[in-house]
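Peer 1: No letters, just coordinates:
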């Protein structure tokens, strides 16, 4: 299902129906977080809510890491359609429990994080880039009423 704000569009593809049971309203949450990261930019993207098995296969194929990860971003290289984000339900929920965060807040953080990657932000190239990206994530999440995800619990 697709909903637009202005001309920004966030399409949510439910590949793992267990997301809905684990987080009622998950599609609305994903759209809200992605739009917060997009700001006033006129862009679109797709967020796939998947599971560990599928994400592990993608991570192995694309990053040569044979394990699931919380979020993968696939930039399109286009100006208006930014690309795709894929999230692994079991990993996201496991991390939220381990970090003593609400699953909704952790998911919102990962959607913001993935969206920023699609916008060209990076945290793996340098510490300076990582600091900039984390500061931006904190500002966006604060606007969503979510506390700093990088604070130690």
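Peer 2: Sure, I can see it. Source: prediction; values computed, not measured.

Peer 1: Going by C-alpha atoms from here, please, whenever you check contacts or count neighbours.
Peer 2: Fine.

Peer 1: any chance you could map the strands in this protein?
Peer 2: 2-5, 8-14, 44-50, 71-75, 81-88 (DSSP state E).

Peer 1: Kindly reformat those strands as CSV containing distance to residue 125.
Peer 2: Conversion of the strands of the chain to CSV gives the following (distance: least, CA to CA, whole Å):
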stretch, distance to residue 125
strand 2-5, 33
strand 8-14, 27
strand 44-50, 24
strand 71-75, 16
strand 81-88, 20
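
Peer 1: For those, give me CSV that also has distance to residue 138 and mean neighbour count.
Peer 2: Formatted as CSV, the entries for the strands of the chain read as follows, by distance: least, CA to CA, whole Å; neighbours: other CA atoms under 10 Å:
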stretch, distance to residue 138, mean neighbour count
strand 2-5, 23, 12
strand 8-14, 21, 20
strand 44-50, 21, 22
strand 71-75, 18, 20
strand 81-88, 19, 23
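
Peer 1: Below is an additional structure, to be compared with the one above:
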């Protein structure tokens, strides 16, 4: 997957980590037959925003008046996989709450966003939530083991 990073936040983005993590996500989801080769060859845009603009977008598209960790947007462009909007401030806070590093939390939310772009949804019902989070946690654990070697 080609990754385009747009950083409009005041926080630095660990670009090397993001690119390597996305390669690992792509490989693992292809291996699990969740991601097709044609999808994996498309471009994914990652946009990093500060809290206020992230809150505005969350309100505009979801009716939720707070900054959230990740938002996913499908694309009409057939060469694009979609777009993920991430808020580093929220990710840093959640990393502390989850006892993860910032990069681990970022990796988890990148995976979460990619699964949304593949059609997984945890907000529809309990069965869909179990399916999405089961896959997400299994892939995340596998990727964490690979990174810690």
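Peer 2: Alright, I've got the coordinates. Model, not experiment: these values are computed from the prediction.

Peer 1: What is the corresponding segment of structure 1 for stretch 120-131 of structure 2?
Peer 2: The counterpart of stretch 120-131 of structure 2 in structure 1, counting by TM-score structural alignment, spans residues 121-132.

Peer 1: So which residues make contact with that stretch?
Peer 2: With contact meaning CA atoms under 8 Å, 6 or more residues apart in numbering, stretch 121-132 of structure 1 is reached by 116, 133.

Peer 1: so how far is that stretch off the chain centroid?
Peer 2: 17 Å (CA atoms, centre = their mean, to the nearest Å).

Peer 1: Now do the end-to-end distance for that stretch.
Peer 2: Taking CA to CA, to the nearest Å as the measure, stretch 121-132 of structure 1 stretches 9 Å from start to finish.

Peer 1: Just give me the neighbour total for residue 104 of structure 1.
Peer 2: By other CA atoms under 10 Å, the residues close to residue 104 of structure 1 number 20.

Peer 1: Quick check: the gap between the residue positioned nearest the centre of structure 2 and residue 100 of structure 2.
Peer 2: The structure's structure 2 has its C-alpha centroid closest to residue 110; by CA atoms, centre = their mean the separation is 2.1 Å. Residue 110 of structure 2 sits 14 Å away from residue 100 of structure 2, going by CA to CA.

Peer 1: same question, residue 138 of structure 2
Peer 2: 16 Å.

Peer 1: Does residue 9 of structure 2 touch residue 50 like I think?
Peer 2: Yes: here residue 9 of structure 2 reaches residue 50: they are 4.8 Å apart, a contact under CA atoms under 8 Å.

Peer 1: Mutual contacts of the two, please.
Peer 2: By CA under 8 Å, 6+ apart, residue 9 of structure 2 and residue 50 have these common neighbours: 87, 88.

Peer 1: what's the neighbour count on the spatially closest residue to residue 20 of structure 1 that is not a sequence neighbour?
Peer 2: If the residues on either side of it in the chain are set aside, residue 20 of structure 1 comes closest to residue 26, at 6.2 Å by CA to CA, 6 or more residues apart in numbering. The number of residues packed near residue 26 of structure 1 is 19, by other CA under 10 Å.

Peer 1: for residue 40 of structure 2, same thing?
Peer 2: As a measure of burial, residue 40 of structure 2 has 19 neighbours, counting by other CA under 10 Å.

Peer 1: ditto for residue 133 of structure 1
Peer 2: 18.
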